[in-house]
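S.K.: predicted model follows, preceded by the sequence.
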Amino acid sequence: MKISTKGRYGLTIMMELAANFGEGPTSLKSIAEKHQLSEHYLEQLVAPLRNSGLVRSIRGAYGGYVLSKEADKITAGDIIRVLEGPISPVDFEEEDDPAKRDLWLRIRNSIADVLDSTTLAHLVNYQDEGKYENYMFYI
C-alpha cells in the first residue's frame, strides 16, 4: 500500500489544525502557503474530512477550519482511512495461498496498529531526538 498525496497532504492539514487548536480557525490558504501546496487541492481534501466529522468549518471573514475534537482523540489511521480508503496491501479475496494470505494480513494489521496508535497530538509534538541522523543513504 502506498499513501498518495491525498493521505499525505490530508495529514498535513490535520497537523496544522492540531497545532493551532484552541486559537480559532485556520484557513486553507495559510496552510497552502506555509507548505507550498495548492489551495484548490486542499479544498478537495478537506471536504471528506469535514463530512467524516474530523473537522468543522467556520464561515466568515476570519473563518477556516478547526478540529472537531482534541488532537489526542484523532489518529493518523482515522485520517488515512477517510482519504485513502481501507488499509490493505493486497486484495485478500484474490489470494488462494493461506501462507501468503496470513502474511498480507499481518502486514495490514501492523500498518493499522501504527496508524491507529499515532495521534495528531503525537505528530505535532514529535521530537526527532537524533534517531535518523546516523544513517547514510547511497543511491
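M.R.: Structure received. Please read these numbers as outputs of a predicted model, since none were measured by experiment. Residues are numbered from 1 along each chain as shown.
S.K.: can we go C-alpha only for contacts and neighbour counts from here?
M.R.: Noted.
S.K.: if I look at residue 51, how far off is residue 44?
M.R.: 12 Å (Cα to Cα, to the nearest Å).
S.K.: actually residue 3, not the one I wrote
M.R.: Between residue 3 and residue 44 the distance is 17 Å, computed by Cα to Cα.
S.K.: repeat for residue 123
M.R.: Taking Cα to Cα, one finds residue 123 at 23 Å from residue 44.
S.K.: of the two, who's got more company?
M.R.: residue 123 (17 against 12; other Cα atoms under 10 Å).
S.K.: so which helix or strand takes in that one?
M.R.: helix 120-124 (DSSP states H and E).
S.K.: and that helix, which residues are buried?
M.R.: 120, 121, 123 (16 or more other Cα atoms under 10 Å).
S.K.: take the one below as the second:
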Amino acid sequence: MKISTKGRYGLTIMIELAKKFGEGPVPLKSIAKANDLSEHYLEQIVSPLRNAGLVKSIRGAYGGYVLAREPKAITSGDIIRVLEGPLQLVEGIEDEEPAKRELWIRIRNAIKNVLENTTLDDLAKHSDDNSAEEGYMFYI
C-alpha cells in the first residue's frame, strides 16, 4: 500500500486544524500557504473529510474549517480510510499459501495498529516539538 499525496495532504490539513483547535475556523488558504501546497488541491481533499464528519466548514469573511471532534478523538486511520480507502496490502490474500497469508495479515495488522493508535493530538503535539530533530516518517 502506498499513501498518495491525497492522504499525505489530508493529514497535513487535519494536523494544522488540530494545532488550531479551539481558536476558530482556519482558512485553507493559510494551510496551503504555510505548507507550500495548492489551495485548489486542498479544496478537493477537504470535501471527503467534511462528508465523513471529520471537519466542519464555517462560511463567511472569517470562515474556514474546524475539526468536528477533539484532536484526541480522531485517529490517523480515520483520515487515511476516508481518503485512501480500506487498508489492503495484497490482493487475493485468501488465495495465498498459509505462511504467506499469515505474513500479510501480520503486516496489515501492524499498520492498522499504528494508524488506529496515532491521534491527531499526537501528531499536532509532535509537529510543535521544536526539540525533535526528526519528524514522524511512515513507510508503508
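M.R.: Great, that's in hand. This structure is a prediction, so every number in the text was calculated from the model and none was measured.
S.K.: and the top helix by length along structure 2, what does it pack onto?
M.R.: Secondary structure of structure 2 per DSSP state H: the longest helix is helix 98-116. When contacts are defined as 3 or more Cα pairs under 8 Å, 6 or more residues apart in numbering; DSSP states H and E, helix 98-116 of structure 2 sits against helix 76-84.
S.K.: and the gap between the nearest residue to residue 15 of structure 2 once chain neighbours are set aside and residue 130 of structure 2?
M.R.: Leaving out its chain neighbours, the residue that sits closest to residue 15 of structure 2 by Cα to Cα, 6 or more residues apart in numbering is residue 124, at 5.4 Å. Distance, residue 124 of structure 2 to residue 130 of structure 2, by Cα to Cα: 12 Å.
S.K.: the residue mapped onto residue 39 of structure 2 from structure 1 - how many residues pack around it?
M.R.: Under the alignment (TM-score structural alignment), residue 39 of structure 2 pairs with residue 39 in structure 1. Residue 39 of structure 1 has 16 neighbouring residues, counting by other Cα under 10 Å.
S.K.: got it, and the one 4 residues further on?
M.R.: As a burial measure, the neighbour count of residue 43 of structure 1 was computed by other Cα under 10 Å and equals 13.
S.K.: got the contact list for it?
M.R.: residue 28 (Cα atoms under 8 Å, 6 or more residues apart in numbering).
S.K.: ditto for residue 121 of structure 2
M.R.: Contacts of residue 121 of structure 2 (Cα under 8 Å, 6+ apart): 18, 71, 72.
S.K.: could you flag which of those are buried?
M.R.: The neighbour count (16+ other Cα under 10 Å) marks 18, 71 as buried among those.
S.K.: now the nearest residue to residue 132 of structure 2 once chain neighbours are set aside: how far from residue 15 of structure 2?
M.R.: Nearest-residue entry for residue 132 of structure 2: residue 126, 7.9 Å, with adjacent residues in sequence omitted and distances by Cα to Cα, 6+ apart. Residue 126 of structure 2 sits 10 Å away from residue 15 of structure 2 when distances are taken as Cα to Cα.
S.K.: quick one, which of the two is more surrounded?
M.R.: The residue with more neighbours, out of residue 126 of structure 2 and residue 15, is residue 15; 25 against 16, by other Cα under 10 Å.
S.K.: show me the contacts for that one.
M.R.: Applying Cα under 8 Å, 6+ apart, the residues contacting residue 15 of structure 2 are 120, 123, 124.
S.K.: can you list the buried residues in stretch 6-23 of structure 1?
M.R.: 6-7, 9-19, 21.
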